[in-house]
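J.: only geometry, no sequence info:
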């Protein structure tokens, strides 16, 4: 990723992570996945396993830049002197996963219309489409307990997540996590498409669910249609090129 000049008060690895995360916020805004000043995408700071980056509370996704992201630790202390506050709900939810899951490098939580609609159904995500079939057997569910600002809910979030890395927060929204930001981005894109199709299919008629046998073959063969550069990498790079044609201020 082409880079604006690195800030002298941080490592090259942190600056690269900041730029990648800032780009992701701009991509989400471009795709219509933002929610005023709310929701969160976080990444761990490379080499600092107890620190992660989060959006400054009060700014829209279209205003996020590499420099104004806030660096906090898993106890909520601001580490970079940022003047911006952090959304308490974002900290409570994301810090519990960053604290307990070594492979949760990037965590994405959104309130898209389709994601919230599917999260509000008794069935959750149904295996009725190409995209939904990829998630069959891989989604955890967590019942709504109100806005996530109480630390004790973290224990139940971890318990309900189990060995999954995608979660439907019932009546609330979606949560995905991965070992890299591009992989998390692609997971969110796929989940969003699956939810959009389910909502549209329900309006069109009676959705037909795919068989377990077909789903197993589909999931087995998905790796055969990926480029060998890491999950989500070419997808994310394509979106970075797109937003760069519109506005490159996220790099600063």
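T.: Received the coordinates, thanks. Source: prediction; values computed, not measured. Numbers count the residues shown, from 1 in each chain.
J.: alpha carbons only for contacts and neighbour counts from here, please
T.: Fine.
J.: Hmm, residue 173 and residue 188 touching each other?
T.: No. Look at residue 188 against residue 173 with CA atoms under 8 Å: they stay out of range, at 11.6 Å.
J.: contacting residues around the closest residue to residue 60 other than its chain neighbours?
T.: Once flanking residues are discounted, residue 60 sits nearest to residue 37: 4.7 Å by CA to CA, 6 or more residues apart in numbering. By CA atoms under 8 Å, 6 or more residues apart in numbering, the residues touching residue 37 are 57-61.
J.: Check residue 219 too.
T.: Applying CA under 8 Å, 6+ apart, we find residue 219 in contact with 133-134.
J.: Now do the residue nearest to residue 60 against residue 94, distance only.
T.: Distance, residue 37 to residue 94, by CA to CA, to the nearest Å: 17 Å.
J.: With residue 116 instead?
T.: Distance from residue 116 to residue 94, by CA to CA: 19 Å.
J.: what about these two, which has more around it?
T.: residue 94 (26 against 19; other CA atoms under 10 Å).
J.: so which strand or helix has that one?
T.: Using DSSP states H and E, residue 94 maps to helix 88-100.
J.: Following the chain past that helix, name the next helix or strand.
T.: strand 106-110.
J.: now that next one against helix 88-100, angle please.
T.: Going by axes from the mean of the first three to the mean of the last three CA atoms, to 10 degrees, strand 106-110 is angled at 150 degrees with respect to helix 88-100.
J.: Would you map the strands across the stretch 101-250 of the chain?
T.: Ranges of strands in the stretch 101-250 of the chain, per DSSP state E, counting those that start in this stretch, are 106-110, 139-142, 166-169, 173-178.
J.: Give me the helices and strands touching the third one, please.
T.: The one in question is strand 166-169. strand 139-142, strand 173-178 (3 or more CA pairs under 8 Å, 6 or more residues apart in numbering; DSSP states H and E).
J.: Ok, the first one next?
T.: If contacts are counted by 3+ CA pairs under 8 Å, 6+ apart, strand 106-110 sits against strand 40-45, strand 173-178, helix 181-204.
J.: Comparison target below:
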């Protein structure tokens, strides 16, 4: 069942609040978006520039069209954020939600020549499902959108080389859980790298990683159960995101 605009606003605001709790924020930078329902001109919700993640409420989110016009709201947005998010929303009908982060672990792995390695069950989930996009500088150039689209392809996530992480999903729940585990995989790789001087890192073969990735596909419906649990946790702490 399609969610209403209010429900989408509350889900996206919740994602921002949870990201702050998890330490994913980068002061005023990075951004999450969700496409609004409707048959007309594509529009999406995104955070207004100037708000910290832990203060965003559903009513604060602004509506932007694919031409970069703010069609609802009294604030502006991060231009680089618009380039990245509009690129995905233009190309992927199934990517209703897009999450982009600059976490320490994500940026560290994005700086590694070989990217994400198959060294853990969590990283194996992304085997064959993670794209890579070459760094072109701060994403102010709208011409980069086509190259972002090509780099993402049909994958569930994208590693922005020398930059950060991006996840996509049919719902906020999907995109949030994908980002949670992609970031966790990066944290594991960062920790394993710190111990590599004591013991060599054991890797998972491509064949086995493919098998594990297929196993994860069979339980993707569980993301929504986990999302409900995240919302209950957030409600116990502070439910003002719904306003």
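T.: All right, it came through fine. The shown structure was predicted, so the numbers you read here are calculated from the model rather than taken from an experiment.
J.: TM-score for this pair?
T.: After superposition, the two chains reach a TM-score of 0.93 (TM-score structural alignment, normalised by the length of structure 2), with 237 aligned residues with a CA RMSD of 1.5 Å.
J.: got the buried residues for the helix holding residue 94 of structure 1?
T.: By neighbour count on 16 or more other CA atoms under 10 Å, the buried set for helix 88-100 of structure 1 is 89-98.
J.: Same check on stretch 108-119 of structure 2?
T.: 108-111, 115-119.
J.: how about stretch 27-35 of structure 2, aligned to which bit of structure 1?
T.: Across structure 1, the stretch matching stretch 27-35 of structure 2 (TM-score structural alignment) is residues 36-44.
J.: Which among the contacts of residue 37 of structure 1 count as buried?
T.: With burial judged by 16+ other CA under 10 Å, the buried subset of the contacts of residue 37 of structure 1 is 57, 60-61.
J.: which pair in the buried residues of stretch 108-119 of structure 2 spans the largest distance?
T.: Farthest-apart pair in the buried residues of stretch 108-119 of structure 2 is 111 and 119; separation 17.2 Å (CA to CA).
J.: Would you mind putting the buried residues of stretch 108-119 of structure 2 into a markdown table with distance to residue 201 of structure 2 alongside?
T.: Output for the buried residues of stretch 108-119 of structure 2, formatted as a markdown table (distance: CA to CA, whole Å):
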| residue | distance to residue 201 of structure 2 |
| --- | --- |
| 108 | 17 |
| 109 | 15 |
| 110 | 19 |
| 111 | 19 |
| 115 | 15 |
| 116 | 13 |
| 117 | 10 |
| 118 | 10 |
| 119 | 7 |
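J.: Name the nearest of those relative to residue 32 of structure 2.
T.: Distance to residue 32 of structure 2, by CA to CA, is smallest for residue 110 among the buried residues of stretch 108-119 of structure 2, at 19.0 Å.
J.: Please say which position in structure 1 the closest one maps to.
T.: Under the alignment (TM-score structural alignment), residue 110 of structure 2 pairs with residue 119 of structure 1.
J.: Which residue lies closest in space to its match, excluding its sequence neighbours?
T.: Spatially, and ignoring its direct neighbours in sequence, residue 119 of structure 1 is nearest to residue 170 (4.7 Å; CA to CA, 6+ apart).
J.: My read is that that neighbour contacts residue 143, right?
T.: Yes. With contacts counted by CA under 8 Å, residue 170 of structure 1 reaches residue 143, the gap being 5.1 Å.
J.: residues contacting the residue mapped onto residue 194 of structure 2 from structure 1?
T.: By TM-score structural alignment, residue 194 of structure 2 lines up with residue 203 in structure 1. For residue 203 of structure 1, no contacting residues are found, by CA under 8 Å, 6+ apart.
J.: Now do residue 203 of structure 1 against residue 44 of structure 1, distance only.
T.: Counting by CA to CA, the separation of residue 203 of structure 1 from residue 44 of structure 1 is 40 Å.
J.: So what's the residue count around residue 38 of structure 1?
T.: 19.
J.: residue contacts, it?
T.: When the contact criterion is CA under 8 Å, 6+ apart, the partners of residue 38 of structure 1 are 57, 60, 87.
J.: cool, residue 121 of structure 1 as well?
T.: 170-171.
J.: returning to what we had before: have a look at residue 170 and residue 143 of structure 1 and say which one is more surrounded.
T.: Taking neighbours as other CA under 10 Å, residue 170 of structure 1 and residue 143 compare with residue 170 leading, 21 against 15.
J.: excluding its backbone neighbours, what's nearest the residue nearest to the spatial centre of structure 2?
T.: Nearest to the mean C-alpha position of structure 2, counting by CA atoms, centre = their mean, stands residue 99 at 2.4 Å. Excluding the flanking residues, the one nearest residue 99 of structure 2 by CA to CA, 6+ apart is residue 32, at 4.4 Å.
J.: can you give me how far stretch 109-127 of structure 1 is from the chain middle?
T.: Chain-centre distance of stretch 109-127 of structure 1: 15 Å, with CA atoms, centre = their mean, to the nearest Å.
J.: Can you get me the start-to-end distance on it?
T.: Per CA to CA, stretch 109-127 of structure 1 runs 22 Å from first to last residue.
J.: Name the SS class of the equivalent of residue 71 of structure 1 over in structure 2, please.
T.: Residue 71 of structure 1 maps onto residue 63 in structure 2 when the alignment is built from TM-score structural alignment. Counting by DSSP: H, G, I helix; E, B strand; the rest coil, the backbone at residue 63 of structure 2 sits in strand.
J.: how close does residue 63 of structure 2 sit to residue 34 of structure 2?
T.: Using CA to CA, one obtains 10 Å as the distance from residue 63 of structure 2 to residue 34 of structure 2.
J.: hmm, back to that, so the match of residue 110 of structure 2 versus residue 126 of structure 1, what's the distance?
T.: 11 Å.
J.: residues near residue 237 of structure 2, how many?
T.: Counted with other CA under 10 Å, residue 237 of structure 2 comes out at 9.
J.: Could you do residue 195 of structure 1 as well?
T.: Using other CA under 10 Å, residue 195 of structure 1 has 26 other residues around it.
J.: ditto for the one 3 residues further on
T.: As a burial measure, the neighbour count of residue 198 of structure 1 was computed by other CA under 10 Å and equals 25.
J.: do the same with the one 4 residues further on
T.: Number of residues near residue 202 of structure 1 (other CA under 10 Å) recorded here: 10.
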